[in-house]
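1. Quick one, structure for this:
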Amino acid sequence: MPASSGKRPAPPFTPLDFQLVLLRRMADHNPGLVEDARHALGASMGDMREANKRWQAMVRSRWARSAASRYRSVLGAPESEAKRTIGDLECTAWQWPLPLWADLRFEVLVSPDGAVWNEWLVRAPGAAAPALKTLEDLTPWSCTIDEAAHAFAPARPLEGTAPTRWGLAFTAPDAHGVRHEVAAEFTWGLLQRTAVSD
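-> Below you'll find the model as predicted:
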């Protein structure tokens, strides 16, 4: 009988681990918010690093499953599935709840051939959208990229600084009515920071 290698199999990658992956990407911009969220999850810095390391290994593995099946494996069956039309293309939107953001859902857009087109946080169906009227309303984690684009239309997409990051450029008034050019950065679809120029 062959001797055991002594290595235990890795534990399953859970929705808790996935939330830590989302937080790891946000930590560069908002370490205080991330630390509070991590404590709320009962996780350590080491837990967050380990979850991110395991996620990257899954994504980059030569034997990696498709992104769509990876999300189902980690998050389970979606809470909802709906057909969505974007331009002339049809896809399916899968959504999952995440305890950290009760009024948001993690959404994955899946093409008819199973490819993932997008993956980000969106407002949960029936949840009240934030009132976005001035620069002062654009606080970290206050809104999704869709909400900012609609509130301050017309908005122009900016190239993200890394995977899972997007930018928007738009004009917004401050509390005194003075309009400013704004560049907003989003991670996993959630607002992280804004840069303002006169």
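
2. Every contact and neighbour count from this point should use C-alpha atoms.
-> Noted.

3. Give me the secondary structure label for A77.
-> Classification of A77 by DSSP: H, G, I helix; E, B strand; the rest coil places it in coil.

4. one more, for comparison:
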Amino acid sequence: MTAARSASAPFGPLDFQLVLLRRMADHQPGLVEDARRRLGVSAAGMREANRRWQAMTRSARSRGALARYRSVLGEPESATRSRVGDLDFDALRWPVPLWPSLRFEVVTPAGGGPVWNEWLVRAPGAAGPALRTAADLRPWSCTADEVARAFPPARPLEGSAPTRWELAFTLPDGSPCAAEFTWGLLQRLVEPRWVAPRPGGPGGA
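-> Sure thing, here's the model as predicted:
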């Protein structure tokens, strides 16, 4: 187990994974502890990585978010351009060794610009979980976009902290449900603050 990494060492993909884990530790400390040990890093090392990341993002000399990700993670594994309506956007994805079937995705306007979204998504070609009931919604098993597709209509809600989001939706049996995500990865089910309409009911199809 390594100790805290030197502040002069380059901040790279390992450090970034520790930043992802640090944000997840509030809800899934056991899973985070196991993942940190797999990375061979001490708890102090994880705290130091998070401290350095926060300093990078808050620095007056900080480069833009996309440039920062390129600096830390290198060139993306893939970059695709898509269009929704009249809006063109680029999705850049990097591998995340802790979760081999996931990718860290950054979405920006086509050709560059501010980062619109930054989260974990399923890797192209990787099979996602079958999501049918609340029992299928296990921590770290699925991503926010997978839950939204599995239980439409899903309504996004503001999360409890930066990099956290909530989705409210209705299960096939009619039960209201809500889930909280960190960096786009499912962390836990929470008390619904909004109930999705039943299909065919008010507001439904």
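
5. Would you pull the TM-score for this pair?
-> Once superposed, chain against chain, the TM-score is 0.90 (TM-score structural alignment, normalised by the length of structure 1); 187 aligned residues with a Cα RMSD of 1.6 Å.

6. How about the contacts made by the residue mapped onto N52 of structure 1 from structure 2?
-> When structure 2 is aligned by TM-score structural alignment, N52 of structure 1 is paired with N50. Contacts for N50 of structure 2 (Cα atoms under 8 Å, 6 or more residues apart in numbering) come out as 15, 18-19, 22.

7. compared with structure 2, how much does the longest helix belonging to structure 1 deviate?
-> Secondary structure of structure 1 per DSSP state H: the longest helix is helix 45-60. Helix 45-60 of structure 1, aligned to structure 2 and superposed, deviates on average by 0.3 Å (mean Cα distance after the TM-score superposition for structure 1).

8. show me the contacts for K83 of structure 1.
-> 90-93.

9. before we move on, what about E159 of structure 1?
-> By Cα under 8 Å, 6+ apart, the contact set of E159 of structure 1 is 166-167.

10. And it, how far from L132 of structure 1?
-> Noted for E159 of structure 1: a distance of 23 Å to L132 of structure 1, by Cα to Cα, to the nearest Å.

11. which of the contacts of N50 of structure 2 are buried?
-> Applying 16 or more other Cα atoms under 10 Å to these, the neighbour count classes 15, 18-19, 22 as buried.

12. In helices, which of those fall?
-> Using DSSP H, the members of the buried ones among the contacts of N50 of structure 2 that fall in helices are 15, 18-19, 22.

13. got TSV for the residues you listed, with distance to A123 of structure 2 too?
-> Below are these laid out as TSV (distance: Cα to Cα, whole Å):
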residue	distance to A123 of structure 2
D15	21
L18	20
V19	20
R22	22
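
14. just those residues now: which is nearest W99 of structure 2?
-> L18 (12.7 Å; Cα to Cα).

15. Tell me which residue of structure 1 lines up with that closest one.
-> Superposed on structure 1 with TM-score structural alignment, L18 of structure 2 falls opposite L20.

16. contacting residues around the nearest residue to its match once chain neighbours are set aside?
-> Distance criterion Cα to Cα, 6 or more residues apart in numbering; nearest residue to L20 of structure 1, sequence neighbours excluded, is M48 at 5.2 Å. Listed by Cα under 8 Å, 6+ apart, the contact set of M48 of structure 1 reads 17, 20-21, 23-24.

17. returning to what we had before: just the closest of the ones in helices among the buried ones among the contacts of N50 of structure 2 to R58 of structure 2, please.
-> Of all those, R58 of structure 2 sits closest to V19, with 14.8 Å by Cα to Cα.

18. my guess is the closest one meets G45, correct?
-> No. Between V19 of structure 2 and G45 there is no contact under Cα atoms under 8 Å: 10.4 Å.

19. mind checking which helix or strand the nearest residue to P192 of structure 2 once chain neighbours are set aside is in?
-> Spatial nearest neighbour of P192 of structure 2, excluding adjacent residues (Cα to Cα, 6+ apart): A178 at 4.9 Å. A178 of structure 2 is part of strand 176-182, with elements assigned from DSSP states H and E.

20. Let me have the contacts of K83 of structure 1 in a markdown table, extended by secondary structure, neighbour count and distance to P125 of structure 1.
-> Below are the contacts of K83 of structure 1 laid out as a markdown table (DSSP: H, G, I helix; E, B strand; the rest coil; neighbours: other Cα atoms under 10 Å; distance: Cα to Cα, whole Å):
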| residue | secondary structure | neighbour count | distance to P125 of structure 1 |
| --- | --- | --- | --- |
| E90 | strand | 14 | 20 |
| C91 | strand | 20 | 18 |
| T92 | strand | 19 | 16 |
| A93 | strand | 22 | 13 |
